[in-house]
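>>> Generate a structure from the sequence data that follows.
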Amino acid sequence: MIVGALSLTRPTGRPGQGPGRPGTVVPLTTGLIGIALGTLVVTTADGGLGTGNGLGGGVVAVILGLIATALGGRALTRSRRLGRTGPTG
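The predicted structure follows:
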């Protein structure tokens, strides 16, 4: 999630950096991994919250994965749009 926020705030008009930089793909990929692993933990947890089976951590992983994926997707869209039209300024 932190990498996703940083990829949105960093300038995208640096020389030599084309659209789809690795800085925009990292939060997208790690977010999807977080969603998958969180879902796996939630589906295999025996018992409810507070039983020590990791259900709460799995739910948090899914939520943070969704946020990271959204931020990464937004940054990737932004970098592709700027790469197509060129930096202004």
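>>> For the rest of this, base every contact and every neighbour count on C-alpha atoms.
OK.
>>> All the helices of the protein, residue numbers only.
Using DSSP state H, the helices assigned to the chain run over residues 2-9, 22-44, 55-85.
>>> Run the chain-centre distance for the last one.
Okay, so that is helix 55-85. Its chain's C-alpha centre and that of helix 55-85 lie 3 Å apart, by C-alpha atoms, centre = their mean, to the nearest Å.
>>> structure for this one too, so we can compare:
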Amino acid sequence: MSVRHLLAATAAALLAGLALAAPAAAAVSVEPAATSYGMTSGRLGPTLTALVGLTGAVIGGLALRPAGRMGSGGRGPIMALAAGLISVVLGGLFAATADGGPGTGNGIVGAFAAVVLGLISMALGGLALGRRSRRTG
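Just a heads-up that it's a prediction; the model follows:
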């Protein structure tokens, strides 16, 4: 998967998540918040962002391998860094805008998972990039 495809898929997923979140933001409820266990519109964006971070972590792990298609000679480290950065920034944005805590359906847990997975992805991508520069330099 190229960086261009990863960015396009991320943008499409986020636009879909924002489109689903708009009607929920327009409706104001005066009832007490009930615990929600299903996939709500507030959970969709952070969940997709966490999946981007997970994808980046997997690519970063594959980039640390000495040989193969995603080895340290290919684009794997850059893809892991890009996916990690996207995940950290969007996860932080979702965490900052979420109302309520875990279990309210606002996606705070998914946002924190996205930040953690994004940091792991960036760390693995940085390690693989450092390994690649040591080998070529």
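>>> Work out the TM-score between the chains.
Once superposed, chain against chain, the TM-score is 0.82 (TM-score structural alignment, normalised by the length of structure 1); 78 aligned residues with a C-alpha RMSD of 1.6 Å.
>>> circling back: with mean neighbour count as added columns, please give the helices of structure 1 in CSV.
What follows is the helices of structure 1, written out as CSV (neighbours: other C-alpha atoms under 10 Å):
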stretch, mean neighbour count
helix 2-9, 18
helix 22-44, 19
helix 55-85, 19
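>>> To which residue of structure 1 is residue 91 of structure 2 aligned?
Aligning on TM-score structural alignment places residue 91 of structure 2 opposite residue 38 in structure 1.
>>> can you tell me how far the closest residue to residue 74 of structure 2 other than its chain neighbours sits from residue 119 of structure 2?
Excluding the flanking residues, the one nearest residue 74 of structure 2 by C-alpha to C-alpha, 6 or more residues apart in numbering is residue 63, at 7.8 Å. Taking C-alpha to C-alpha, to the nearest Å as the criterion, residue 63 of structure 2 is separated from residue 119 of structure 2 by 16 Å.
>>> Next: residue 41 of structure 2.
25 Å.
>>> Repeat that for residue 134 of structure 2.
Distance of residue 134 of structure 2 to residue 119 of structure 2, given as C-alpha to C-alpha: 22 Å.
>>> cool, residue 75 of structure 2 as well?
18 Å.
>>> follow-up on the earlier one: hmm, the match of residue 91 of structure 2 is touching residue 59, no?
Yes: the criterion here is C-alpha atoms under 8 Å, and residue 38 of structure 1 meets it with residue 59 at 6.3 Å.
>>> hmm, back to that, shouldn't the residue nearest to residue 74 of structure 2 be in contact with residue 77?
Yes: proximity of residue 63 of structure 2 to residue 77 meets the contact threshold set by C-alpha under 8 Å, at 5.9 Å.
>>> Overlap in contacts, the two.
Shared contacts of residue 63 of structure 2 and residue 77 (C-alpha atoms under 8 Å, 6 or more residues apart in numbering): 125, 128.
>>> What is the three-state secondary structure of residue 48 of structure 2?
helix (DSSP: H, G, I helix; E, B strand; the rest coil).
>>> Spatially nearest residue to residue 79 of structure 1 (excluding sequence neighbours)?
Once flanking residues are discounted, residue 79 of structure 1 sits nearest to residue 19: 5.2 Å by C-alpha to C-alpha, 6+ apart.
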